[in-house]
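[1] How does the following fold in three dimensions:
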Amino acid sequence: MRIITSLFLINIFSVFLFFSTVEETKVEMVTTHGTIVVKLYDETPLHRDNFIKLAQDGVYDSLLFHRVITGFMIQAGDIKSKNAAPGERLGSTDLGYTVPAEIRPDLFHKRGVLAAARNNNPTRASSSTQFYLVQGIVHNDSLLDYEQGRINTRLRQHAMMNDPEIKPLMDSLSAANRRRDVAVVNQITSQLDSIERSYSKIDKYIIPEAHRQVYKEIGGKPHLDQNYTVFGEIISGLQVVDSIAAVQTDSRDRPIANVRILSMRIVEK
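    The predicted structure is shown next:
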């Protein structure tokens, strides 16, 4: 009897574990070019929960895809874009808070992923509202090697920004920028460039072989890996991303004809 009870408990636990594993949050994004459905990763709970709340509150409804670059990505989430005039500069507005970075080595910028935009802050915290969907391109090995170099350049820059020994120089650069002292800015920038070329206080990043295969088969944008938070992926509607990425844009990458998010809603939890 004791054995039967133990087996019953094991079976109940297995069923619970199965359902807790397969459940995922899906968000339906209806746009003027069609409908996209994304699933949100449980591995990035801060970004998942923030995105769910914004969608439920209707924050994204009527916002524009304000930055579109074919072969790269489509970006939305600027709060000001809802009522933006034609040609107005967009891309700098959100809700005024940030989401702590959740950069994971297993989540990468393959075609179709959802990731968080951000400014050049030292903690790599994400914008409260701005996100992008990756279109990307297919890569070969030589291009992946080049992109790997770009990843490591960004990682060096991030490490330098947070290095206590370099912080005084970074503070001086910020102060010179505020004063608009071009001569001092150029001088400090030159110093930092020289330091960066020989900076070695990071572990060199190597694109995992499994990631390389994905980039060679379906494409993506690997140079963003390990620098921006990836927190979901498209499970339906990749063709909509391609359609939006193909629109005509101005010199600031804003679509000439508005491309709008009509609505967002949670379709499964």
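[2] use CA for all of it now, contacts and neighbours both
    Will do.
[3] Now do the helices in this structure.
    2-22, 45-56, 141-161, 167-179, 182-198, 209-217, 238-245 (DSSP state H).
[4] Mind listing what's buried along the fourth one?
    So the one you mean is helix 167-179. 169, 170, 173, 176 (16 or more other CA atoms under 10 Å).
[5] ditto for the third one
    Within helix 141-161, the residues scored as buried using 16+ other CA under 10 Å are 144, 147-161.
[6] closest to residue 225 among those residues?
    Nearest to residue 225 out of the buried residues of helix 141-161 is residue 151 (CA to CA; 6.6 Å).
[7] The residue nearest to the closest one when sequence neighbours are not counted: neighbouring residues, count only.
    Closest residue to residue 151 apart from its sequence neighbours, by CA to CA, 6 or more residues apart in numbering: residue 223 at 5.1 Å. For residue 223, the count of nearby residues is 19 (other CA atoms under 10 Å).
[8] same question, residue 248
    Neighbours around residue 248, by other CA under 10 Å: 14.
[9] My read is that residue 128 contacts residue 94, right?
    Yes - under the criterion of CA atoms under 8 Å, residue 128 makes contact with residue 94 at 6.1 Å.
[10] Give the intersection of the neighbour lists for those two.
    Residues touching both residue 128 and residue 94 by CA atoms under 8 Å, 6 or more residues apart in numbering: none at all.
[11] one more, for comparison:
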Amino acid sequence: MALKSFNSHTILPLLFLGILLGCKDALSKSVVDTPAEISNENPEEKEEEIQIEEKEEPFLLTEENAIDFFFNYNKTLKDDTVKITTTFGSFTVQLFDNVPYHKANFIFLTSKGYFDNTQFHRVVKNFIIQGGNSDDKATGNKRRAIGRYLLPPDAKKGYKHHRGIISMPSSEINNPHMLASPYEFFIVVTKPGSYHLDGDFTPFGKVISGMDVVDKINAQPVGKGDWPSKNIYILKAEVVN
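    The predicted structure follows:
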């Protein structure tokens, strides 16, 4: 039997078909093996940028917003008692409900930890002990973080400066209206009281236990400006039930 031979007319179309099939396979492989386009953006970094942009400025108390803030803050308060622990022991004060701005201010600062590690920086024999200030930089930093503001006097609620009364001193800076310095307070130790202070300062609470500790602080030696010879610290102030 004679073998059929492939002539040139038969071979050329087959070669052309093979070339086409090879190109198709190579093209398919290149599409599969090639990775998708990779973004240079890090999703976490992008999310972080968004969060930074949305971050709000910290709230600061000012002369303009303090009254409204403490008016509303006072509505949320359920407790009116603060325990103050010092290097000489602890005493407890109860705040008056009808002196709302001063009460709210004292509890707010206590809850913020402001009074912790401040000092009784002024001690006047048989008169007062005054606290809430310090020569430490940390105290100034805490004040700046809370804000700069004063409180109006509220001296017409019938309270007198009896012994054991806690009251708020007025600011000494540009203060013709005797506005109260919110970061400080004083406690009367005079028997039976220091009534010449009535009308000029705002009594906002009274010592209900630990008056012996107040007397012990008042008995400490002092130097110039009535600053105690040795620092007398408020170790902690805390709101109690």
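[12] TM-score of the superposition?
    Remark: TM-score between the superposed chains equals 0.61 [TM-score structural alignment, normalised by the length of the second structure]; 155 aligned residues with a CA RMSD of 1.8 Å.
[13] re earlier: between residue 128 and residue 94 of the first structure, which one's more packed in?
    More crowded of residue 128 of the first structure and residue 94, by other CA under 10 Å: residue 128, with 23 against 16.
[14] residues in the first structure aligned with stretch 196-208 of the second structure?
    Here stretch 196-208 of the second structure aligns to the first structure at residues 223-235, judged by TM-score structural alignment.
[15] same question, stretch 30-38 of the second structure
    Under TM-score structural alignment, stretch 30-38 of the second structure has no counterpart anywhere in the first structure.
[16] ditto for stretch 219-229 of the second structure
    So stretch 219-229 of the second structure sits over residues 246-256 in the first structure, by TM-score structural alignment.
[17] List the buried residues in the matching stretch.
    Going by 16+ other CA under 10 Å, stretch 246-256 of the first structure has these buried residues: 247, 249, 253, 254, 255.
[18] Of the residues you listed, which is the nearest to residue 105 of the first structure?
    residue 253 (29.7 Å).
[19] ok, the closest one - contacts?
    Residue 253 of the first structure neighbours (CA under 8 Å, 6+ apart): 66, 67, 68, 69.
[20] how does it look with 7 Å?
    Contact partners of residue 253 of the first structure, counting by CA atoms under 7 Å, 6 or more residues apart in numbering, are 67, 68, 69.
[21] cool, and residue 162 of the second structure?
    By CA under 7 Å, 6+ apart, the contact set of residue 162 of the second structure is 188, 192, 193, 194.
[22] Alignment lookup: it to the first structure.
    In the first structure, residue 162 of the second structure lands on residue 110 (TM-score structural alignment).
[23] Pull up the gap between that match and residue 195 of the first structure, please.
    32 Å (CA to CA, to the nearest Å).
[24] cool, residue 108 of the first structure as well?
    Separation of residue 108 of the first structure from residue 195 of the first structure (CA to CA) stands at 29 Å.
[25] Which one's more surrounded, the two?
    Neighbour count, other CA under 10 Å: between residue 108 of the first structure and residue 195, residue 108 has more, with 27 against 13.
[26] so the more buried one touches residue 225, yeah?
    Yes - Residue 108 of the first structure lies in contact with residue 225 (CA atoms under 7 Å); the separation is 5.6 Å.
[27] of all the helices of the first structure, which lies closest to residue 229 of the first structure?
    So among the helices of the first structure, helix 45-56 is nearest, using CA to CA, at 8.4 Å.
[28] Kindly name the residues of the second structure that line up with that closest one.
    The aligned range for helix 45-56 of the first structure is 100-111, by TM-score structural alignment.
[29] need the contact list for the closest residue to residue 197 of the second structure other than its chain neighbours.
    Spatially, and ignoring its direct neighbours in sequence, residue 197 of the second structure is nearest to residue 161 (6.6 Å; CA to CA, 6+ apart). Neighbour list for residue 161 of the second structure: 188, 193, 194, 195, 197, 198, 203 [criterion: CA under 7 Å, 6+ apart].
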